[in-house]
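Enquirer: With the input below, show me the fold.
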Amino acid sequence: MTFSSSVLPSILPYKCANHMDPSTCPPNQLQVITFYVSLYLVAFAQGGHKPCTQAFGADQFDQNDPLDSKSRSSFFNWWYFGMNLGILFTTLLTYVQDSISWGFGFGIPCVAMLLALIVFLSGTRTYRYCTLEETSPFIRIGKACWRASTGKTQQIGNEGEEAKRMLRLFPIWTTCLIYGVVFSQIMTFFTKQGSTLDRRIGKSFQIPPASLQGIGVLSILTFIPIYGHILFPAFRKLTGLQSGITMLQRIGIGMAISTIEMVVSALVEMKRIRTAQEYGLIDSPDVAIPMSLWWLIPQYVLYGLSDVFTSIGLQEFFYGQVPDALRSLGLALYLSIFGVGSFISGFLVSLIDKATAAQGGSWFPNNLNHAHLDYFYWLLAVLNTLGLLIYIHFARAYAYRKIGCSDI
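Expert: Just a heads-up that it's a prediction; the model follows:
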């Protein structure tokens, strides 16, 4: 799709008739079809690429080898580093597409994907593959559930252990959903906050609101090496564990930091509203508030720090704690935390908006200067704290499984 978007004239934006504004020109049918097919292709490709490629990469490390076991833990750190580095490069692509050419802008990722595919295929003969049982794990787990429901518990055996293992993941997955809600704020209300502030750097350059997310990405890229080279050795000396801290401890630390992130965000929002009131800009949503963009830096930095702990910990946890044949599904469970968390965030906003609007003071009006984002951030801080306490309860009772892989 990136190739066709860059070379096929029929799906490129065309010049408007009668000197119309290009932004008001209706797209032709082929352009509409191409747009929606592209979206579905991206979703389909990501659904297979994200969990499977990461699981396959982690499979290259033998958990029974102490050196490989240590390297596998680092793999998740550097995988996430590479992914966020790619996200940072997309901000440059946006500039290329807007300032140079859409075709050239789509051509760059097309060439990058082609090169990545060639590099991936070149290692086919050297990859390590895991030998798995011939029977589908879904069938085995389904049989165990059916036998348990019919009272034939003596016939369950190893199949029952696999089913129990999957069920034990559910409390951890559930209690991490509130983190997914907090995570979604960087792409929504954090950006909205930034759009009302003074985003000028120098006399002429102004940072686009959407580019503010790059601050969070930069903080992730900064903290991953710090964790790997400073915190990880310190944790290992302190605990005596090869991994430094356990996966669940890492997740819990990130959730605690995300609570602090929400508290800081609420305080900054209170400062923003107070500044708007002082300068008489409450009823002027289109006028930038004389408050520097840099006030948002602490919450973006805390977001990056919490993400380094929680997201990478979740990846490693759900990869290692599912049955060997379901590792891709395990990583899909990790990704679903953020998808479901985003839906929960939208539901909360809609519910709170209806409840508060009925009382004459919506928390989320169109004019952000009349909004109460600080109340919402305080609410998320409380919910995240409650979720963390419940998470700690289940994490303390959780029994880890050993990970093994046979080479063929």
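
Enquirer: all contacts plus neighbour counts: C-alpha atoms, from now on.
Expert: Noted.

Enquirer: if I read this right, Val182 contacts Leu379, doesn't it?
Expert: No - in this structure Val182 lies outside contact range of Leu379 using Cα atoms under 8 Å: 10.6 Å.

Enquirer: So between the two, which is more surrounded?
Expert: Val182 (24 against 15; other Cα atoms under 10 Å).

Enquirer: contacting residues around whichever strand or helix holds the more buried one?
Expert: In this structure, Val182 is located in helix 177-183 according to DSSP states H and E. Helix 177-183 has contacts (Cα atoms under 8 Å, 6 or more residues apart in numbering) with 255, 258, 262, 303, 337-342, 344-345, 380, 383-384, 387.

Enquirer: what's the closest of those residues to Val287?
Expert: Using Cα to Cα, Met262 comes nearest to Val287 of those, at 25.7 Å.

Enquirer: other SSEs contacting the top helix by length along the chain?
Expert: Ranked by residue count and defined by DSSP state H, the top helix of the chain is helix 66-99. Applying 3 or more Cα pairs under 8 Å, 6 or more residues apart in numbering; DSSP states H and E, one finds that helix 66-99 contacts helix 29-59, helix 102-122, helix 213-226, helix 297-320.

Enquirer: Report the buried residues of that helix.
Expert: Residues 68-78, 80-81, 84, 87-88, 93, 96 are the ones in helix 66-99 that count as buried (16 or more other Cα atoms under 10 Å).

Enquirer: What of stretch 346-360?
Expert: Applying a neighbour-count criterion of 16+ other Cα under 10 Å, one finds Ile352, Asp353 buried in stretch 346-360.

Enquirer: Could you check how far that stretch is from the centre of its chain?
Expert: Centroid separation for stretch 346-360 versus its chain: 26 Å, with Cα atoms, centre = their mean, to the nearest Å.

Enquirer: and for it, what are the contacting residues?
Expert: The contact list for stretch 346-360 (Cα under 8 Å, 6+ apart) reads Ser362, Trp363, Phe364.

Enquirer: picking that back up, of all the contacts of helix 177-183, which comes closest to Ile207?
Expert: So of the contacts of helix 177-183, ranked by how close each gets to Ile207 (Cα to Cα), first place is Tyr303, at 19.6 Å.

Enquirer: structure for this one too, so we can compare:
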Amino acid sequence: MSIGASGVRPCCLAFAEDQIAHWDDNRKDRALRGLFSWYYVSVGFAQIVAVTILVYFQDQMGWKAGFGISATVMLSITVVNLVASPFYVKVKPQKSIWISLLQVVVVAVKKRHLVLPETHQSVQFHNAWGSRELVPSEKMRFLNKACILSNHEPIVNDAASSPSSWNICTVDQVENFKSALSVIPMWSAMIMTFLIQSSSFGVLQAATMDRRIGTEKFQLPAGSISIFEIVTFTVWSGCYDRYIVPLLRRITGRQQVLTLKQRMGIGVFLSIASMAVASTVETYRRKAAVREGLQHDAHGTLQMSVLWLAPQYVIIGLAGAFSSIGQIEFYYAVLPKSMGSFVLALLFFGAGVASIMATLVVKTINLITGRNGMVRWLSNNLNEGHYNYYYFLLAIFGVIDLVYFIVCTYVFDERTLNMSLEMGGDAKEMVEFQEASSNHGCEN
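Expert: The predicted structure is shown next:
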């Protein structure tokens, strides 16, 4: 599944953008406004189907049916894509962005003893055929060694006679690598939001609560409790640009309501709030279990509605809508267009790192709290454990991460980065471009 997902998730938005890259500017701009929102809505809709219909069949017919339906749906979609393939715009694959970035590191290490001149006038740089970036930026100057032509390396004017990329890189490659390094602090500050959103202990909580909703006959499957998060994420994603932003503009009287970094920061703050709410609800749920004499009964059902868990999932959904969507639009705004697939890869890489971190946190907590025969915080019996302490600890981690994020926002200057990426562009135009990206990240 991971190998398959790695082929789909980082490429879908970049592939969709390829379909309209040849359109005229006005038509393309209108299409790009809706591309991001519809992508998030489609992902949210798929998740809603997964945690409702698919989980229902799984509960009623077993795991074989659940996996079988999933496999059938994916096979059907594969056939549809193969049939529609002739109608797609398929851009020929270029050199891998990952290999290109690695080459910058290798060449910079090889040329580490090279002395950088004070000015660009006394040095020649290697440029790709047709490139607009003639000289590298002054940011991270030590990487400029990778694109300096030494005395024994001839200047070439065509791609066929270009020297090996493992011996010298182009200015474009170096600037792309600088761009990737520039967003790493912001990227690292957002990992905590993924860690919080990846928590699945709510399913265990739901399994101990009264899951009847509206009628005695219908029970919400414990595995469907995340429906509140997914619906919130989907509705907010679909409505934000079309309804919420215009409303906020009328209320504030400002054209620029929230920048991309502010939206990401709101996502971090909401993640903290979700864990604070989760800790409070779990404290109340555990007290109810003790009061009803179910402290030592891991399978008992409380007289407490599962809807108590809804608020924390709604807040997590909002946090995801602000942080994940804000991240993608932020990366698209500040990174070169050639790194489109790298943007989503960076997002999902962060989610993977967060999952590993979450596993380490859980193992460490149980190792420390389970010493000397004490009941672990994350015991198999929720009524004996202290999951409320775990949620509160995540909230504390979130506060620390919020401080780190604020520091990163002051250090990172996307306007300077954008100007360095657009060699030959007018500075005023780049400022206007960034202001537009803050309001409509999907237009970039």
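
Enquirer: on that earlier part again, give the aligned range of the helix holding Val182 of structure 1 in structure 2.
Expert: Taken onto structure 2 by TM-score structural alignment, helix 177-183 of structure 1 occupies residues 191-197 there.

Enquirer: and the nearest residue to Lys64 of structure 2 once chain neighbours are set aside, what is it in contact with?
Expert: In this structure, Lys64 of structure 2 finds its nearest non-sequential neighbour in Gln58, 7.7 Å apart by Cα to Cα, 6 or more residues apart in numbering. Going by Cα under 8 Å, 6+ apart, Gln58 of structure 2 touches Lys64, Ala65, Gly66.

Enquirer: quick one: which of those residues has the most company?
Expert: Counting neighbours by other Cα under 10 Å, Gly66 comes out on top of those with 19 neighbours.

Enquirer: so how far is Ala222 of structure 2 from the closest residue to that one other than its chain neighbours?
Expert: Excluding its sequence neighbours, the residue lying closest to Gly66 of structure 2 (Cα to Cα, 6+ apart) is Gln58, at 4.7 Å. According to Cα to Cα, to the nearest Å, Gln58 of structure 2 stands 12 Å off from Ala222 of structure 2.

Enquirer: Can you spell out the matching residue range in structure 1 for stretch 356-367 of structure 2?
Expert: By TM-score structural alignment, stretch 356-367 of structure 2 lines up with residues 343-354 in structure 1.

Enquirer: Quick check: the matching stretch compared with structure 2, mean distance?
Expert: Its matched residues in structure 2 lie on average 0.7 Å from stretch 343-354 of structure 1 after superposition (mean Cα distance after the TM-score superposition for structure 1).

Enquirer: SS state for whichever residue in structure 1 pairs up with Asp401 of structure 2?
Expert: Using TM-score structural alignment, the partner of Asp401 of structure 2 in structure 1 is Gly387. Assigned by DSSP: H, G, I helix; E, B strand; the rest coil, the conformation of Gly387 of structure 1 is helix.

Enquirer: I'd say Gly387 of structure 1 and Thr175 touch.
Expert: Yes - using Cα under 8 Å, Gly387 of structure 1 makes contact with Thr175 at a distance of 5.5 Å.

Enquirer: ok, Gly244 of structure 1 - how many residues close by?
Expert: Using other Cα under 10 Å, Gly244 of structure 1 has 20 neighbouring residues.

Enquirer: In a strand, it, correct?
Expert: No - counting by three-state DSSP, Gly244 of structure 1 is not found in a strand; it is coil.

Enquirer: Give me the spatial nearest neighbour of it, chain neighbours excluded.
Expert: Distances taken as Cα to Cα, 6+ apart put Arg236 closest to Gly244 of structure 1, at 3.8 Å, once the chain neighbours are dropped.

Enquirer: so the one you found makes contact with His229?
Expert: No - using Cα under 8 Å, Arg236 of structure 1 is not in contact with His229; the gap is 11.4 Å.

Enquirer: Looking at these two, which is more packed in?
Expert: Ranked by neighbour count (other Cα under 10 Å), Arg236 of structure 1 and His229 place Arg236 first, with 14 against 11.

Enquirer: Helix or strand: which one has that one?
Expert: Going by DSSP H and E, Arg236 of structure 1 is part of helix 232-239.

Enquirer: Could you find the counterpart of Gln262 of structure 2 in structure 1?
Expert: Gln262 of structure 2 maps onto Gln249 of structure 1 when the alignment is built from TM-score structural alignment.

Enquirer: Please identify which helix or strand holds that match.
Expert: Here Gln249 of structure 1 is assigned to helix 247-278, by DSSP H and E.

Enquirer: gap between the helix or strand that that helix is followed by and the chain center?
Expert: Using DSSP H and E, the helix or strand that follows helix 247-278 of structure 1 in sequence is strand 289-292. Taking Cα atoms, centre = their mean, the mean C-alpha location of strand 289-292 of structure 1 is offset from the chain mean by 29 Å.

Enquirer: in structure 2, what residues pair with strand 289-292 of structure 1?
Expert: Counting by TM-score structural alignment, strand 289-292 of structure 1 falls onto residues 302-305 of structure 2.

Enquirer: Mind listing what's buried along the matching stretch?
Expert: Using 16+ other Cα under 10 Å as the burial criterion, the residues of stretch 302-305 of structure 2 that qualify are Leu302, Met304.

Enquirer: One more: stretch 324-338 of structure 2?
Expert: Those buried within stretch 324-338 of structure 2 under the rule 16+ other Cα under 10 Å are 324-336.

Enquirer: and what of stretch 248-266 of structure 2?
Expert: Gln256, Val257, Leu258, Thr259, Leu260, Lys261, Gln262, Arg263, Met264, Gly265, Ile266.

Enquirer: residue contacts, the fifth one?
Expert: The one in question is Leu260 of structure 2. Leu260 of structure 2 sits in contact with Gly326, Gln327, Glu329, Phe330, Ser437, Ser438, Asn439, Gly441, where contact means Cα under 8 Å, 6+ apart.

Enquirer: so the residue nearest the centre of structure 1 is in which element?
Expert: Nearest to the geometric centre of structure 1 sits Phe338, at 5.9 Å (Cα atoms, centre = their mean). Per DSSP H and E, Phe338 of structure 1 falls inside helix 327-357.

Enquirer: what's the neighbour count on Val119 of structure 1?
Expert: Residues lying near Val119 of structure 1 (other Cα under 10 Å) number 11.
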